[in-house]
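Undergrad: no FASTA, just this:
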């Protein structure tokens, strides 16, 4: 039996890949049993026990300290208790930390950029840095305790090896999959390109400091000053701290930013189909799921030139200099005003999407790793 800890997977990206994993387990044909620890939230409410899968739900507390408390409870009390009650041969944790002692295979997914991104770590407040230091210490113990560390990109592997050169043999790359909701949804970009219509950008992301939504305010102001026929859609949950202030600024200044709210994957299909390009100003990512989603929809991606964007997009990104408003505006306008260039980037995006796995291939990589038979993606 495999023990899978998804108890802290509540942010949009981690939640979606966790659900991908569960759904693949539900159709998995091998003679394997799975025991999942999942958060007790609506997004996981549809999952019930089967003959080969058991779910244990853990209550979530809606603040940082509550989340830390849950992580401590799961790692120091719940998992050790389960290890005494069940015979597990492997443990997989999506969520950076795996602290209990265990003689079988232990695999953890690192998807918190602050743990290995020193520039991002050093940019935060003293209080935030204290909390991130504690996470770094917990991760340092995790590295010593586990069999393998999974990262989602070459950028993250390099960052890990920089911090843990003596543990380089433990790190493996498994790229995130495209959601099953997106497979087969692309129908061609040429019909959607209209030089004289509004050019619609979309930023699919929750509102966290490193996601850099404030940069969009500056870009939107300049677009308005230039009377550019461009809009930027964002996917923001009004309950997240800072979102209402952001949207109040948008409304007060009448900026071309439209909130379409946080949406499930199935609904995002329509929005990707209706937009002309993706914009993604995030300061740091362990992967960047919306970038790969853009590729599958043949959407050009307007992004800062950073190691994580170059790792995911290669030559098909529409790059601008990080946090440079004029550079970003120029990148947007050059694909808005040049149909052939736009379609060229669109074609490159679609071709580049072939580098990333579908859910089954991705799940098979994890299963092989847990079985000791994995060969790293390149």
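TA: Cool, got the structure. Quick caveat: nothing in here was measured; it's all calculated off a predicted structure.
Undergrad: From here on, just use CA atoms for contacts and neighbour counts.
TA: Noted.
Undergrad: for this protein, longest helix please?
TA: helix 126-145 (DSSP state H).
Undergrad: Quick check: buried residues in it?
TA: 129, 132, 135, 136, 138, 139, 142, 143, 145 (16 or more other CA atoms under 10 Å).
Undergrad: what helices or strands is that helix leaning on?
TA: helix 118-122 (3 or more CA pairs under 8 Å, 6 or more residues apart in numbering; DSSP states H and E).
Undergrad: one step back: not counting its own residues, what contacts the longest helix of the chain?
TA: Here helix 126-145 makes contact (CA atoms under 8 Å, 6 or more residues apart in numbering) with 96, 97, 98, 99, 101, 106, 114, 115, 121, 122, 149, 167.
Undergrad: all strands for the chain, in order.
TA: Ranges of strands in the chain, per DSSP state E, are 2-5, 34-39, 53-58, 90-94, 105-109, 148-151, 171-173, 199-203, 230-234, 257-259, 277-279, 301-304, 317-320.
Undergrad: Just send these back as CSV, with distance to residue 25 too.
TA: Converted to CSV, the strands of the chain look like this (distance: least, CA to CA, whole Å):
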stretch, distance to residue 25
strand 2-5, 11
strand 34-39, 8
strand 53-58, 8
strand 90-94, 13
strand 105-109, 17
strand 148-151, 19
strand 171-173, 21
strand 199-203, 31
strand 230-234, 32
strand 257-259, 35
strand 277-279, 32
strand 301-304, 32
strand 317-320, 34
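Undergrad: ok, and here's another one to check against it:
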């Protein structure tokens, strides 16, 4: 039996990945016991006899998250180990501090834990919070047998912080969601859609490193040059710092926040976008990028390691935070249908080459069983 902790996978991206894993577990021949967040999406999954679940109450705020981490590691996991014959533990939330001889694997997907440049940019209160997380992650690294990262970029950042733990890392890229169907009809439909205003899409809930302020400066530059455009963002207004950004764009016609969108509804956004932009300064992976490629969206990305690792050969790159360069490239693309068609084709081919949820699940199974 394998014990899997998804109890802190709340956000849309991690939640969908966790749901992919849970559904694959239900159709497998292996025994699983899951710690899941008490959310309707997880309760709606039809469980099979080989899968047991324990729901963990969602607690809000930093203190709530810290309390949950303490309860999960010091109460839930030890109790489940007593009640079940567990061969390995997999934790998807950066932390696994339960002390046991059972094989332990953790997924690192919080860049602030290992990216020093990002960490130093944080305001003092958030930096203090991240220091507490780093203390727990340091204990996690010493405690686990393997640290899963999602890209070569994250492996590099991890090893810069933990050079003595090189043998612990394994790169497993995120899959395309099971909700995305590899349909040539969908992809060909994308190629025929054009908008009166050039529509630019950025899929991200909002965190400081996501660099949403770049879009405000970009839109100003595009407006100054008379380029008609619409930038659509998916900001969750409940996240720290989001309200300040939303206030900035409140009276701007060229930037619209459509709020956090469930993955099942994102298809329409990807299909109607003329360009996908992702100005984030750091990513553990970047699922929206591979989703945009799957839907044949032309890509405009900063030439940072995480973006190059995912989309080299498929995207156009600009120097990070160089608004003028990005603006000029967008205008060149937007005024040339042949360039757009070429970028769509590059995205489509690379998108179809991504692993799917079934392949990804099998890779994790192999790690658990080794």
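TA: Yes, it's here. Being a predicted model, the structure only gives us computed values, none of them experimental.
Undergrad: Can you calculate the TM-score here?
TA: Laid over one another, the chains give 0.95 as their TM-score (TM-score structural alignment, normalised by the length of structure 2), with 367 aligned residues with a CA RMSD of 1.5 Å.
Undergrad: Return the distance of the equivalent of residue 113 of structure 1 over in structure 2 relative to residue 337 of structure 2.
TA: In structure 2, residue 113 of structure 1 lines up with residue 111, judged by TM-score structural alignment. Using CA to CA, to the nearest Å, residue 111 of structure 2 is found at 37 Å from residue 337 of structure 2.
Undergrad: neighbour-wise, which of those two wins?
TA: residue 111 (18 against 12; other CA atoms under 10 Å).
Undergrad: residue contacts, that one?
TA: Residue 111 of structure 2 neighbours (CA under 8 Å, 6+ apart): 118, 154, 282, 283, 284.
Undergrad: how does it look with 6 Å?
TA: residue 284 (CA atoms under 6 Å, 6 or more residues apart in numbering).
Undergrad: Roughly how far does it sit from residue 4 of structure 2?
TA: Distance of residue 111 of structure 2 to residue 4 of structure 2, computed by CA to CA: 22 Å.
Undergrad: Ok, residue 244 of structure 2 next?
TA: The separation that residue 244 of structure 2 has from residue 4 of structure 2, given CA to CA, amounts to 37 Å.
Undergrad: Of those two, give the one with the bigger neighbour count.
TA: Neighbour count, other CA under 10 Å: between residue 244 of structure 2 and residue 4, residue 4 has more, with 23 against 11.
Undergrad: quick one: what's aligned to the more buried one in structure 1?
TA: Alignment note (TM-score structural alignment): residue 4 of structure 2 maps to residue 4 of structure 1.
Undergrad: Next: residue 147 of structure 2.
TA: Using TM-score structural alignment, the partner of residue 147 of structure 2 in structure 1 is residue 149.
Undergrad: got it, and residue 130 of structure 2?
TA: Match for residue 130 of structure 2 (TM-score structural alignment): residue 132.
Undergrad: ditto for residue 292 of structure 2
TA: Under the alignment (TM-score structural alignment), residue 292 of structure 2 maps onto residue 294 of structure 1.
Undergrad: and that match, how far is that from residue 259 of structure 1?
TA: The spacing between residue 294 of structure 1 and residue 259 of structure 1, counted by CA to CA, is 19 Å.
Undergrad: Could you do residue 271 of structure 1 as well?
TA: Counting by CA to CA, the gap from residue 271 of structure 1 to residue 259 of structure 1 is 12 Å.
Undergrad: Equivalent analysis for residue 24 of structure 1, please.
TA: 32 Å.
Undergrad: List the contacts of the equivalent of residue 302 of structure 2 over in structure 1.
TA: Under the alignment (TM-score structural alignment), residue 302 of structure 2 maps onto residue 304 of structure 1. For residue 304 of structure 1, the contacting residues are 319, 320, 321, 322, by CA under 6 Å, 6+ apart.
Undergrad: What count of nearby residues applies to the closest residue to residue 193 of structure 1 other than its chain neighbours?
TA: Using CA to CA, 6 or more residues apart in numbering and skipping residues adjacent in sequence, the residue nearest residue 193 of structure 1 is residue 276, 6.8 Å away. Residue 276 of structure 1 has 26 neighbours, counted by other CA under 10 Å.
Undergrad: sorry, back to before: of the contacts of residue 304 of structure 1, which is the nearest to residue 357 of structure 1?
TA: Within the contacts of residue 304 of structure 1, distances to residue 357 of structure 1 taken as CA to CA reach their minimum at residue 319, with 24.1 Å.
Undergrad: isn't the residue nearest to residue 193 of structure 1 right up against residue 200?
TA: Yes - Residue 276 of structure 1 lies in contact with residue 200 (CA atoms under 6 Å); the separation is 5.2 Å.
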